[in-house]
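**Student:** kindly generate the corresponding structure for this input.
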Amino acid sequence: MSWEEQLFALFDDLEGQAEALYDAEREAEVADRSRAEYQHVTLASRLMASLDTEVGLEVVGLGAIRGELHRVNAEWCLLAARAQEWIVPLSAVSAVRDASPRSVPEVAWSPLTRLGLGSALRRLAEAGEGCLVHLADGSRHEARFTRVGADFVEATGDHGATMLISFARLAAVQSRTIR
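**Tutor:** Take a look at the predicted model:
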């Protein structure tokens, strides 16, 4: 082998080593960026990727419920289980089982998903439908919603008494029939 061939072989070897070092460094950088970007993934975006599949929710003050995820919003989700629907504020969800490993960013959501918890509860109030209201402290009330405010719902309880229920303490609203 001539000295020129040896020199080119040396340059090829050095170039290969540099390329391997660059690839290793880039791989670590991509992994680091991927971990950093995950901080922008929300529970709602993971649930959005799980639409129309069966999931299990652990709800504060209520426990486990399982059903098909029909709607998701940044504030709440709608779960259909047996002959009932559950409106669950995401603030009351402590754990989710069997969710999709993917997520759907909010920019890709339908404009209808921007309707807040008040809109979902207004639908129940307009229907005049009785429901079981579960609160974060574990208590529950049979009620019919009459009006919905900015951060509370007005309901008529078992004995005709009016009560105001804060959205912040609401764990879930259980309807009696599936629509």
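**Student:** make it CA atoms for all contacts and neighbour counts henceforth
**Tutor:** Fine.
**Student:** got a list of what the most centrally placed residue in the chain touches?
**Tutor:** The chain has Ala44 as the residue nearest its centroid, 2.5 Å off, counting by CA atoms, centre = their mean. Taking CA atoms under 8 Å, 6 or more residues apart in numbering, we find Ala44 in contact with Val72, Asn73, Ala74, Glu75, Leu90.
**Student:** state the number of residues packed around Ala36.
**Tutor:** 10 (other CA atoms under 10 Å).
**Student:** so where's the longest helix in the protein?
**Tutor:** helix 3-37 (DSSP state H).
**Student:** buried set for it?
**Tutor:** Of all the residues in helix 3-37, not one is buried under the rule 16 or more other CA atoms under 10 Å.
**Student:** just how off-centre is it within its chain?
**Tutor:** Here the centre of helix 3-37 is set off from its chain's centre by 41 Å, with CA atoms, centre = their mean, to the nearest Å.
**Student:** which is the next helix or strand following the one helix or strand Ser45 maps to?
**Tutor:** Here Ser45 sits within helix 43-48, counting by DSSP states H and E. Next along the chain after helix 43-48, taking DSSP H and E as the criterion, comes strand 54-59.
**Student:** also this sequence, please, to line up against the first:
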Amino acid sequence: MSWEHELFALLDDLEGQAAAAWEADREAELADRARTEYGAVTLASRLMASRGHDVALVLPHLGRLEGRLSRVAEDWCLLGAAGQDWIVPLRAVTAVQGASGRSVPEVAWSPVDRLGLRAALRRVADAGERCVVHLVDGTRHEAHVERVGADFVECRDPAGRAVLVPYAGLVAVQSRED
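**Tutor:** Here you go, the predicted model:
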């Protein structure tokens, strides 16, 4: 083999090593970028991709609640389970099983999907239906949601007494048939 062929073989080998090193750096950079971008994914965006599917939510004092995820917003979701509707603030959820591996970024959400917990509770109040309000301490109140404040909901129990429930104390609102 001539010195020219040896030189080209050496240059080809060096070029291959450089390409492999560049590819390894690129893969590491892409993996790091993917980890960083995933840090911006919210629970709501994962649940949004799961809308219309069966999931299980684990809630304090209620345990595992299985049903069809019918609506998701930034801070709450609506789960249809055992013939009842459950409004669940996302901050009360301790675990989710069966969620999609995808997410839907907030920029792709409709304006209706951006409505907060207050809007959902106002809808319950407007309907005037009886419900069960589940609290973080494990207590529950059979009540009618009457009014919705900035950081609390006002319910009326069967005896006619007003019960004020701060959003921070709310685990779920469960529909009840009258």
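**Student:** which of the contacts of Ala44 of the first structure does the second structure keep?
**Tutor:** Shared with the second structure under both residues aligned by TM-score structural alignment, their matches' CA atoms under 8 Å, the contacts from the contacts of Ala44 of the first structure are Val72, Asn73, Ala74, Glu75, Leu90.
**Student:** can you flag which of these belong to strands?
**Tutor:** Val72 (DSSP state E).
**Student:** pick out whichever of the kept ones among the contacts of Ala44 of the first structure sits closest to Phe145 of the first structure.
**Tutor:** Taking CA to CA as the measure, Phe145 of the first structure sits nearest to Glu75 out of these, at 19.1 Å.
**Student:** tell me who's in contact with that closest one.
**Tutor:** Ala44, Pro89, Leu90, Ser91, Gly116, Leu117.
**Student:** most neighbours, which of those?
**Tutor:** In these, the most neighbours by other CA under 10 Å go to Pro89, 24 neighbours.
**Student:** not counting residues beside it along the chain, what's closest to that residue?
**Tutor:** Trp76 (4.1 Å; CA to CA, 6 or more residues apart in numbering).
**Student:** my guess is that neighbour contacts Trp86, does it?
**Tutor:** No. Trp76 of the first structure is not in contact with Trp86 according to CA atoms under 8 Å; the separation is 10.1 Å.
**Student:** tell me which element Val96 of the second structure is part of?
**Tutor:** With DSSP H and E as the test, Val96 of the second structure turns up in strand 95-97.
**Student:** so what touches the next helix-or-strand element following that strand?
**Tutor:** The element immediately downstream of strand 95-97 of the second structure (helix or strand, assigned by DSSP H and E) is helix 117-127. Here helix 117-127 of the second structure makes contact (CA under 8 Å, 6+ apart) with Asp75, Trp76, Ile87, Pro89, His144, Val145, Glu146, Arg147, Val148, Gly149, Ala150, Val153.
**Student:** possible to save the residues you listed as a markdown table with secondary structure and distance to Trp3 of the second structure?
**Tutor:** Shown next, in a markdown table, are the contacts of helix 117-127 of the second structure (DSSP: H, G, I helix; E, B strand; the rest coil; distance: CA to CA, whole Å):
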| residue | secondary structure | distance to Trp3 of the second structure |
| --- | --- | --- |
| Asp75 | coil | 71 |
| Trp76 | strand | 73 |
| Ile87 | strand | 78 |
| Pro89 | strand | 75 |
| His144 | strand | 92 |
| Val145 | strand | 90 |
| Glu146 | strand | 92 |
| Arg147 | strand | 90 |
| Val148 | strand | 87 |
| Gly149 | coil | 86 |
| Ala150 | coil | 83 |
| Val153 | strand | 86 |
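**Student:** and those, which of them are buried?
**Tutor:** Buried among the contacts of helix 117-127 of the second structure by 16+ other CA under 10 Å: Asp75, Trp76, Ile87, Pro89, His144, Val145, Glu146, Arg147, Val148, Val153.
**Student:** farthest pair within these?
**Tutor:** Asp75 and His144 (22.0 Å).
**Student:** turn the kept ones among the contacts of Ala44 of the first structure into JSON lines, including distance to Asp137 of the first structure.
**Tutor:** Shown next, in JSON lines, are these (distance: CA to CA, whole Å):
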{"residue": "Val72", "distance to Asp137 of the first structure": "24"}
{"residue": "Asn73", "distance to Asp137 of the first structure": "24"}
{"residue": "Ala74", "distance to Asp137 of the first structure": "23"}
{"residue": "Glu75", "distance to Asp137 of the first structure": "19"}
{"residue": "Leu90", "distance to Asp137 of the first structure": "16"}
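**Student:** and of the kept ones among the contacts of Ala44 of the first structure, the nearest to Ala64 of the first structure?
**Tutor:** Out of these, the member with the shortest distance to Ala64 of the first structure (by CA to CA) is Leu90, at 13.9 Å.
**Student:** how about that closest one, what does it touch?
**Tutor:** Ala44, Ala74, Glu75, Trp76, Cys77 are the contacts of Leu90 of the first structure under CA under 8 Å, 6+ apart.
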